[in-house]
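Trainee: okay, sequence plus prediction incoming.
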Amino acid sequence: MDIANFGVEEWLNEWEKKATYDISQSSVEAFTLEELLALDGTTVEEFFGRLSKVPQDYGWIEGSDTFKEEVAKLYKNVDPDNILQTNGTTGANFLALYALIEPGDHVISMLPSYQQLYDIPRSFGAEVEFVELKEEENWEFDLAKLKELIRPNTKMICLNSANNPTGTQIDRKMLEQIIDIAKTSGAYVLVDEVYGPLSADTDHISIVDLYDKGISTNSLSKTYSVPGIRIGWTATNKELADLFRKYRDYTMICGGVINDELAVHTLKNKDKILARNKQIVAENLKVLTDWVESEPRVSLVVPNYVSTSFIKFDIPQDDRSFCLDLLNDTGVLLIPGDAFDFPQHARVGYCCKKETLIKGLELLSGYLRKFD
């Protein structure tokens, strides 16, 4: 089996710990353990004091009953038994693709997107074709192109909504039209939903609540600000959940006793977390958009109140070498667009600490002046 190098992960693995001003990450500012536990008044001593008496065995293989019940509350029509705990959304995506994609299958993916969603199917021997999002069309999904690509043997349509890196969303109306197209070939629709929009005005609904062959993957990493506990899930119908169980036994035993407890604590306090993160997104997005308006060498399709954005450079240098020079000379970290197969762009993770964002953008502007 051959697979392409994972552009984003390789870049971050090499450079993220060398940054002084990391404005590349796509999570909303991560909680410390103390901050997370204190959401309902729990102290670190109370939480770990209780857990210190719990055997550190494998715990709940698929996730605790409480975890499954709390996740099921995020959907309208999903039975808790059809929630399977995974190692982040990355693990959830891999599980679904591993269980369903075979050599010779036809898969349609959007581009740009999370690379896993198209290069894993390729590595399994599937033929992958793309609905390419266009910046001049505000990165909107092209239904006409999807209709052109769909075939009788199309096994799956892989989507990422809200999208990484652009931060744009497929709304309910368009998702329903995608489902109508998928039904013509009986294709599954997998949607990586880890970037949940943080706006009351967003018409957001999960694929699993609209389509019986829909697969929702998600985690606590982005919208819920705890990527470090590495807990995600799949949400599907019963038939798919039972199929995934077989493959899951080969890829993951459990999430761990402590991580499951932290995940449950996070989900039980989700309203407080979302209120906090809505404020961070709104305030930092204004910082970002004000900066873009004042910066002549950058343009942006504004993200839909999610934690990732994709700026375009107007510079006479390729994006990768520019981002590396920027890091070495200023300590500012971005992710070059060519890691997403979209050169002359960069991902800006604007939901870091506000002072980090402000200083990082200030240094980026100063560095761009060398091209004036």
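Mentor: That came in fine, so what should we check first? Numbers count the residues shown, from 1 in each chain.
Trainee: contacts and neighbour counts: CA atoms only from here.
Mentor: Noted.
Trainee: with adjacent residues omitted, what lies nearest to the spatially most central residue of the chain?
Mentor: Nearest to the mean C-alpha position of the chain, by CA atoms, centre = their mean, lies residue 194 at 4.1 Å. Closest residue to residue 194 apart from its sequence neighbours, by CA to CA, 6 or more residues apart in numbering: residue 218 at 4.5 Å.
Trainee: let's bring in a second model and compare:
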Amino acid sequence: MVRFETFHVEKYMDDHELTAKYNISETCCASISVDQLVALSEKKDAQVVDLSRKMLYGEIPGSDALRSNLARLYSTKVGTPLPKENIRITPGAIGANQIVLSSLTGPGDHVICHYPTYQQLYSYPASLGAEVELWRAQAEKDWIPNTEELKKMIRPNTKLIIVNNPNNPTGAVMKKSWMQSVIEIAEGHNIPILADEVYRPLFHSINPMDPEFPPSILSMGYKNVIATGSLSKAYSLAGIRVGWIATRDPEMIERFHRARYYSVISVSGIDDQIATFALSQDTIHALLARNLQLARTNLAVLEKFMIKHDDYAEWVRPQAGTTAFIRFSRDGKPVDALDFCERLQEKTGVMLVPGDKCFGDEFKGYVRVGFVQEEDVLKGGLEQLRKFLRKDFDDVKLAE
């Protein structure tokens, strides 16, 4: 029997988000309605969903139109375009990752996973019987894992290397030269790389003209790579549950397609139509511009808070994505993050995610903040957090 470890971050969110007044733990850019999506588009009179269409299974891999839009995004500024046939649509990135992990890992396999990261990426292959080794990043090194350590971790039975770029929860960006080093290591052993790129392309603090700006892993010249993504995080459309798997290896995408029959068959036709509209050239630029501006504005608000409260809080300023990983301490000792978060929400309605509970015991004192919310939600939440730090912080337990 497959035994699943408790998915701590999802359980914590499920247990707490409905009672939060200021949810500044959410990892999606501030969500929008379909009406708002149309308002952003150049086609203001567009019919996003064809309500006359019969609700059949539709195109099993995902619609040709949606996969063509994604293929165009992955083909920008590359010599070899990505064919739409090398993309499969899934229920969110979590569905994409599940298909990839179940297809490539199992008993007797060794898997190396970038850490900290979303728990699915290491706990799910472990539940399938694989031995998962965590490739640890440290705050002192800007949350960038050491590629020399990766070389030492490779074994004859290493079947997959997993990276999350941009990273959840730290907001770190693994830059182009770093990615090239990882690819060279993997290619030398013919090991596939899974890159969870769900926060791409929300690069709010690195210029696209920077020579170290990271392209998608699909643009790095190694065929044996897989990218997963979704409409949830950078595109503000978590509710439509659309994600994808993309690879340049036609044999690998066919392998995922066969596995996909067992869990997906096809995604919702209505969701597919909304996703197609969102990723069309008439809409995507305005949607991303809205979210990048929101990320930059809110990050500046959060940075001011950090500067004013540097006696209690420290961080590595995030470079991309929607999250920051902040360490709170008192008298030089990290607080009990779970106690901190629960007291904070009970007294103020502000929801944060405890790092030691949801990302690993070693992250004592850390909390994850999701800062790309509506600006008033972030400002209101930080104001309540400020009052809590002044009045109630001394009552928070210290980490053991």
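Mentor: Arrived safely, thanks for sending. Nothing here was measured: the structure is a model prediction, and the numbers come from that model.
Trainee: before we move on, back to that, the residue nearest to residue 194 of the first structure: which element?
Mentor: Using DSSP states H and E, residue 218 of the first structure sits in strand 214-219.
Trainee: could you point out which element follows that strand?
Mentor: Going down the chain from strand 214-219 of the first structure, the next helix or strand is strand 232-235, by DSSP H and E.
Trainee: counterpart of the residue nearest to the centre of the first structure in the second structure?
Mentor: With TM-score structural alignment as the criterion, the equivalent of residue 194 of the first structure in the second structure is residue 198.
Trainee: if we can go back for a sec, so who does the aligned partner of the residue nearest to residue 194 of the first structure in the second structure touch?
Mentor: In the second structure, residue 218 of the first structure lines up with residue 229, judged by TM-score structural alignment. Applying CA atoms under 8 Å, 6 or more residues apart in numbering to residue 229 of the second structure gives the contacts 92-93, 96, 196-200, 243-245.
Trainee: in the second structure, what stretch matches stretch 302-312 of the first structure?
Mentor: The aligned range for stretch 302-312 of the first structure is 317-327, by TM-score structural alignment.
Trainee: which parts of the matching stretch are buried?
Mentor: 317-327 (16 or more other CA atoms under 10 Å).
Trainee: shouldn't the residue nearest to the centre of the first structure be within a strand?
Mentor: No: with DSSP: H, G, I helix; E, B strand; the rest coil as the criterion, residue 194 of the first structure is coil rather than part of a strand.
Trainee: surely it and residue 89 touch.
Mentor: Yes: in this structure, residue 194 of the first structure is within contact of residue 89 by CA atoms under 8 Å, at 6.8 Å.
Trainee: overlap of the contact sets of these two?
Mentor: 217-219.
Trainee: any chance of those in CSV, plus distance to residue 254 of the first structure?
Mentor: As requested, those are arranged in CSV below (distance: CA to CA, whole Å):
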residue, distance to residue 254 of the first structure
217, 17
218, 17
219, 15
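Trainee: tell me who's in contact with the equivalent of residue 367 of the second structure over in the first structure.
Mentor: Alignment note (TM-score structural alignment): residue 367 of the second structure maps to residue 346 of the first structure. Contact partners of residue 346 of the first structure, counting by CA under 8 Å, 6+ apart, are 310-313, 319, 334-337.
Trainee: 7 Å instead, please
Mentor: Residues near residue 346 of the first structure by CA atoms under 7 Å, 6 or more residues apart in numbering: 310-312, 334-337.
Trainee: of the residues you listed, which belong to helices?
Mentor: Using DSSP state H, no member of the contacts of residue 346 of the first structure sits in helices.
Trainee: which of those fall in strands?
Mentor: Secondary structure from DSSP state E places 310-312, 335-336 of the contacts of residue 346 of the first structure in strands.
Trainee: now the helices for the first structure?
Mentor: Counting by DSSP H, the helices of the first structure are 7-15, 33-37, 44-51, 65-72, 88-100, 116-123, 143-149, 172-183, 238-251, 257-268, 270-294, 319-330, 354-368.
Trainee: among those helices, which comes closest to residue 23 of the first structure?
Mentor: Evaluated over these, closeness to residue 23 of the first structure peaks at helix 354-368, with 6.2 Å, by CA to CA.
Trainee: mean per-residue distance, the closest one to the second structure?
Mentor: Following the fit onto the second structure, the mean deviation recorded for helix 354-368 of the first structure is 1.1 Å by mean CA distance after the TM-score superposition for the first structure.
Trainee: residue in the second structure matching residue 274 of the first structure?
Mentor: Residue 274 of the first structure maps onto residue 288 in the second structure when the alignment is built from TM-score structural alignment.
Trainee: the residue nearest to its match when sequence neighbours are not counted: neighbour count?
Mentor: Excluding the flanking residues, the one nearest residue 288 of the second structure by CA to CA, 6+ apart is residue 235, at 6.8 Å. Using other CA atoms under 10 Å, residue 235 of the second structure has 26 other residues around it.
Trainee: next one: residue 36 of the second structure
Mentor: Counted with other CA under 10 Å, residue 36 of the second structure comes out at 11.
Trainee: same deal with residue 228 of the second structure?
Mentor: Other residues within reach of residue 228 of the second structure, judged by other CA under 10 Å, total 27.
Trainee: just residue 11 of the first structure next, same as before
Mentor: By the criterion of other CA under 10 Å, residue 11 of the first structure has 16 neighbours.
Trainee: for it, which non-adjacent residue is spatially closest?
Mentor: Spatial nearest neighbour of residue 11 of the first structure, excluding adjacent residues (CA to CA, 6+ apart): residue 335 at 7.2 Å.
Trainee: and if you look at residue 47 of the first structure?
Mentor: Taking CA to CA, 6+ apart, and ignoring the residues beside it in sequence, residue 47 of the first structure has residue 37 as its nearest neighbour in space, at 7.7 Å.
Trainee: measure the one you found to residue 180 of the first structure for me?
Mentor: Distance of residue 37 of the first structure to residue 180 of the first structure, computed by CA to CA, to the nearest Å: 43 Å.
Trainee: more crowded one of the two?
Mentor: Remark: of residue 37 of the first structure and residue 180, residue 37 carries more neighbours, 19 against 13, as counted by other CA under 10 Å.
Trainee: that one contacts residue 43, doesn't it?
Mentor: Yes: using CA atoms under 7 Å, residue 37 of the first structure is in contact with residue 43, at 6.2 Å.
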